[in-house]
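Peer 1: coordinates only, sequence not included:
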């Protein structure tokens, strides 16, 4: 992911100073889409592993999130 971000920044800098060719613009757009897909996937994983707890220690995770967590829960390989 860092390589993608580095290349996006290189292209953005070149765009600002010199301008980009059509091929470079396409590459930049493709890399941005890839970066956003990775970022969104990472955020989704973070949310699916989050529990909301109130000051008294009670689980107050929203029902919608709990439902999504249950749907995405995977069966452990060691269980039968």
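Peer 2: That came in fine, so what should we check first? This structure is a prediction, so every number in the text was calculated from the model and none was measured.

Peer 1: When you work out contacts or count neighbours from here on, use the C-alpha atoms and nothing else.
Peer 2: Fine.

Peer 1: which residues of the protein fall in helices?
Peer 2: Using DSSP state H, the helices of the chain run over residues 2-17, 22-48, 63-72.

Peer 1: here comes the other one, which I'd like you to weigh against the first:
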């Protein structure tokens, strides 16, 4: 499912909760969508962390090879 669609549905459910409340099914749907959204954020963050190159480590390796 597209993340934009997930966010739109989460926001729709949030507005509905403020206005009239949610049914039990909608609460379950909201919680599931939140988990998908958070999983996506965690996965993207982890990917960003994995691409970080530590400059100190590279400098130390070069000094050790010299």
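Peer 2: Received the coordinates, thanks. Predicted, not measured: the structure shown is a model, and the values here were computed from it.

Peer 1: So what's the residue count around residue 29 of structure 1?
Peer 2: Neighbourhood size, residue 29 of structure 1 [other CA atoms under 10 Å]: 13.

Peer 1: Please disregard the earlier target; I meant residue 31 of structure 1.
Peer 2: Residue 31 of structure 1: 18 neighbours (other CA under 10 Å).

Peer 1: Quick one: map it onto structure 2.
Peer 2: The alignment partner of residue 31 of structure 1 in structure 2, by TM-score structural alignment, is residue 33.

Peer 1: Apart from its chain neighbours, what residue comes closest to that match?
Peer 2: residue 6 (6.4 Å; CA to CA, 6 or more residues apart in numbering).

Peer 1: what's the counterpart of that neighbour in structure 1?
Peer 2: In structure 1, residue 6 of structure 2 lands on residue 4 (TM-score structural alignment).
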